[in-house]
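>>> Fold the stuff below for me.
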Amino acid sequence: MTQPPQRGLGRHYQMLLSAYVISNAGTWVYRITLPLLVLHLTGSALQTAAVYALEYGPFLLLSLPGGVFADWFNRKRLLVAGDLSAGVIAAVLAVLVSAGPSALPAIYVVAFLLACAEPVYHPAFQGLLPDVVSGEHLDTANARLQSADNILSLVGPVLAGGLVAAVGYQPAIYLDAVSFGLSALLIFLIRVEVFRPERPARPNFLGDLRAGLRYVTRGNRTLLAGSLLFTGSNFGIWLVQANLVYYLTTYLKLSSTVVGVVYAAQGVGALLGSLLAPRVIRVLGNGRTIALSTVMAGLLTALLAVLRDPVGVSVVSGLVFALGSTNVVSWFTLRQRIVPKELLGRVVAATRMLAFSTIPLSALLAGALEDAWHDMYLIILIGAGLRLAVGLAGTRSSLVAKQPAVTP
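Predicted structure coming up:
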């Protein structure tokens, strides 16, 4: 028996949150274990780096198709199928580990297949959430998901590394497979009325894909403004973030331990930002929260060019990441509220791909500029200025206008 979204968050949301935490904890095990395994088998930095390329490739190839699938099929069933498929693939990967270096080509293929699940899973998950939680509680629901993600980002690598040291590569990957199975079970047990899109007798994949892109670019000015803001903001962020380790160690002469403290401060800031996001959104609204937090993050980032002591750098970095996390919670909530449910999967995929598209370009440009200029202070100011500029543009856009009514 299915139920409508419950008042408050309710037990169905708690099950969805638990599934998210369990599967993402397993994913952290995989993210740490696989590069360590490849390095152990090959001793090659290039082949180890190829693992990360394999993770990014499916995102570029499958994000938009994944959004179409999330709008074509029952999203709950799609999540269950995705978790079960990922669990089986992870189990196959664990079996291959015992074969040693001879299985490396097969390990790469299976790792690529495992990475293919995420571009389909994410838009389906974002599309299912409004079916589980009533509209007025979406900000809190997204905030808790973001908080869980931030906590896992803090403790996941440490726990995964400790797990590999304690039990070895193969058992660690088997545990990853089990985590996907548990996530599938929890989502399967959720009993809510899931939105069922009306599919035409002859589905048109390219036509549906174009419809999603058309809605992002022409159908909703608020959505387009937010997408462009995040695209530009990410470019500015990664001009700084891509060279941060180099800057901290080479310019500020900080030890690796202190560099770790700076990154930990970023993680703590992101966690606090996600926890405070619902209160900020209730005061400012979604659009103003996005625009103003981007403005403030740009101003604070500029301080990194003048601060020299590790305490100040850590505090400012933490505040910048707190604003960024609040930003993400507000964006997810706004997108779920204003996009028609039958388009939500495609819109999530398209806006996410657009926002992420500038990250690799910005990271490469950051390194090239440092090699050419040898002036990280200027590069930081450029990144901060770009983030400030897109935030100010956001304050003059439809983001801060009266928001459309919640989509039924």
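>>> When you work out contacts or count neighbours from here on, use the C-alpha atoms and nothing else.
Fine.
>>> Which secondary structure elements does the longest helix along the chain sit against?
Counting by DSSP state H, the longest helix found in the chain is helix 10-42. For helix 10-42, the packing partners by 3 or more Cα pairs under 8 Å, 6 or more residues apart in numbering; DSSP states H and E come out as helix 45-72, helix 138-167, helix 169-188.
>>> Second chain to compare with the first, below:
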Amino acid sequence: MSRQLQRRTFFTIIGEEIGQFERRASKSVNGQERTLETAPSVQSIEASALSPLRHPVFRSLWLASVVSNVGTWMQAVGAAWLMTSLAPSPVMVALVQAANTLPMFLLALPAGALADIIDRRRLLLFAQCWMMLAAAVLGFLTVYSITDAWLLLLLTFSLGIGAALNAPAWQAIVLDVVPRSDLTAAVSLNSAGFNVARAVGPTLGGIVIAASGPGAVFLINAASFLAVVIVLFLWRKPATRSVLPAERVFGAIRTGIRYVRHAPALQAIFLRAVAFIGFGSSIRALLPVITRFELERGPTAYGVLLGFLGAGSVAGAFLMPAMRRRMNVDALLAFSALLFAGMLFTFAGVRVFWVLCAAMFAGGVAWLALLSTFNASVQAAVPVWVRGRALSVYLLIFFGGLAGGSALWGAVAEAISLSASLVIAGAGTILGLVATMQFSLSRRQTEGLEPAMDWPTPTLVGGGVETGRGAVLVTIEYRIDPARQREFVGAMQRLRRIRRRDGALRWGLGRDTTDPERFIEFYVVESWTEHLRQHERLTVADRAAFEHARSFHTADLPPSVSHFVFLSGKNEGA
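Model (predicted):
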């Protein structure tokens, strides 16, 4: 009875906090109820390591995710252990990990597109319920001794599908529940919670397996998803409304890739992430071999070393605000990369266990500082309409770097030696830092990414045009003083990136050969609907760039804008 009361009280408190938060986020304007942004004001809370936990929705989601992640790590231990009984082959055991991670490679981009074109809360509810169902089915089948090796792989793959669908949306909602000033701290707390679960989950999983078998672990994991499902169900996220039809998945993927191609700020983050992850993956790939053959210790020592890495990551979450106050983003990344390289050099030449534990702790601090900075930088550099897709590309890079890097460093260590490969990895971490320092993250634009709601929307006069099909040519005519034409062309290059980033297939700028003051900007969009989406995607910063370019226009009337719709060959032969 008391346990039921405790559970009821826990969920009642969560519901009350979310309800109170949403009631505060709603106020009356001219007698009508208007829903405000879920995230509080940037000025409302001073940034600190724990300040995101002051926001009820984030706090509830964070606590629920820690519980769920503990269950996930218990599941990983149980699945691997069960496979050693069902099919005691190294290949089959390795396939368990492959079945869990392969969906992330296959579905990262579609999942990111879904996170942007449908309601993220509903997508998360679907993904969490999917994983809960898959874990429950696996648990019951295992308890009744029905599970075989291939069924285990199939249901593990199903769990991986849910995790892949969940990841971009889960990271994209951070800015929906905390202000931008708390973004880095919130990302760090999420990473710390994950590392706490990684330290606790495998140990609990081993205890439960020894006492009740793998089936009990799978059922516990299924139950752990319930906390996240309840919090998401109680959270009433304000819906983002659009008069335009939702994008299709494959079209949304193309739009996301196009955005990345024409967003130098994102490319800088991805390049710096690749330069680190490729070399940073070496320690995770080689640590089991170092522990067993170099240190001549067993799985307990391996778990202790991983525990110190996780403890360092948790400590890093608390140290991040202080480090951010003392150095800018580029200096923080440089310091963290050097610290991580120092850990690799230590493992290359030292075989004293407690020294290696201390090195792992320092490496954990560096690991969290680097990855949380990359993640927060991606979220801070993009507007809300493409946030899920940008994060999905980052996740693809991250998991691809871990998988590819692990295989690479295993081959390098086998070809030369463990110590030499770690020295190369440490030196590569430093060289990667030096090579990518030109791509500064401190000078990136993070303000003005909210939608410019007052930008005029073009109208389509007359019928007979399929708004979802047929390319659209847009032309804008400018009158430019010859003395300022060089400045004007420079300003238009920024517009070129904005147009291409937001959906233009082609862009150009031409000058009239008979009238040197007359310039024509033109670009092509795949459909009228996509052109209207361009107007919806325009941010406050984009509007400032447009107004700067138009400030060179010398005529009394605004620049003349024309739209031409391709008629799919209807005029041919006329």
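>>> For the longest helix of structure 1, buried residues please.
For helix 10-42 of structure 1, burial by neighbour count (16 or more other Cα atoms under 10 Å) applies to 12-13, 15-39, 41.
>>> how much space between Thr250 of structure 1 and Ala264 of structure 1?
Distance from Thr250 of structure 1 to Ala264 of structure 1, counting by Cα to Cα, to the nearest Å: 19 Å.
>>> name the element the counterpart of Ala265 of structure 1 in structure 2 belongs to?
For Ala265 of structure 1, the aligned residue in structure 2 is Phe308 (criterion: TM-score structural alignment). Assigned by DSSP states H and E, Phe308 of structure 2 belongs to helix 299-326.
>>> Just the angle for that helix relative to helix 183-212, thanks.
170 degrees (axes from the mean of the first three to the mean of the last three Cα atoms, to 10 degrees).
>>> Give the burial count for the match of Ala265 of structure 1, as a bare number.
Residues near Phe308 of structure 2, counting by other Cα atoms under 10 Å, number 22.
>>> And Glu33 of structure 2, by the same measure?
10.
>>> hang on, it in a helix?
No. If the criterion is DSSP: H, G, I helix; E, B strand; the rest coil, then Glu33 of structure 2 is strand and not within a helix.
>>> For it, which non-adjacent residue is closest in space?
Excluding the flanking residues, the one nearest Glu33 of structure 2 by Cα to Cα, 6 or more residues apart in numbering is Lys27, at 6.1 Å.
>>> The one you found: neighbouring residues, count only.
14.
>>> hang on, it packs against Thr35?
Yes. Here Lys27 of structure 2 reaches Thr35: they are 7.0 Å apart, a contact under Cα atoms under 8 Å.
>>> Show me the strands in the stretch 451-574 of structure 2, by range?
Under the criterion DSSP state E, counting those that start in this stretch, strands of the stretch 451-574 of structure 2 are mapped to 472-479, 506-511, 518-525, 560-565.
>>> now the third one: which residue numbers in structure 1?
Spelled out, that is strand 518-525 of structure 2. Using TM-score structural alignment, strand 518-525 of structure 2 corresponds to no residues of structure 1.
>>> gap between that strand and the chain center?
The chain centroid and the centroid of strand 518-525 of structure 2 are separated by 35 Å, computed with Cα atoms, centre = their mean, to the nearest Å.
>>> and the angle from it to strand 506-511?
Counting by the same axes, to 10 degrees, strand 518-525 of structure 2 lies at 170 degrees to strand 506-511.
>>> who does strand 518-525 of structure 2 touch, helix- and strand-wise?
strand 472-479, strand 506-511.
>>> ok, now the last one?
Other helices and strands packing on strand 560-565 of structure 2, by 3+ Cα pairs under 8 Å, 6+ apart, are strand 472-479.
>>> so the strand it packs on aligns onto which residues of structure 1?
Using TM-score structural alignment, strand 472-479 of structure 2 pairs with nothing in structure 1.
>>> Run the angle between that strand and strand 560-565 for me.
Using the same axes, to 10 degrees: strand 472-479 of structure 2 against strand 560-565 is 160 degrees.
>>> The aligned residue in structure 2 for Leu364 of structure 1 sits in which helix or strand?
Per TM-score structural alignment, the equivalent position to Leu364 of structure 1 in structure 2 is Ala407. Using DSSP H and E, Ala407 of structure 2 sits within helix 387-415.
>>> which element follows that helix toward the C-terminus?
Taking DSSP H and E, what comes next after helix 387-415 of structure 2 is helix 418-436.
>>> Relative to the whole chain's centre, how far out is that following helix?
On Cα atoms, centre = their mean, the centre of helix 418-436 of structure 2 falls 26 Å from the chain's centre.
>>> and if you look at stretch 197-206 of structure 1?
With Cα atoms, centre = their mean, you get 29 Å for stretch 197-206 of structure 1.
>>> Ser282 of structure 2 maps to what in structure 1?
Alignment note (TM-score structural alignment): Ser282 of structure 2 maps to Leu239 of structure 1.
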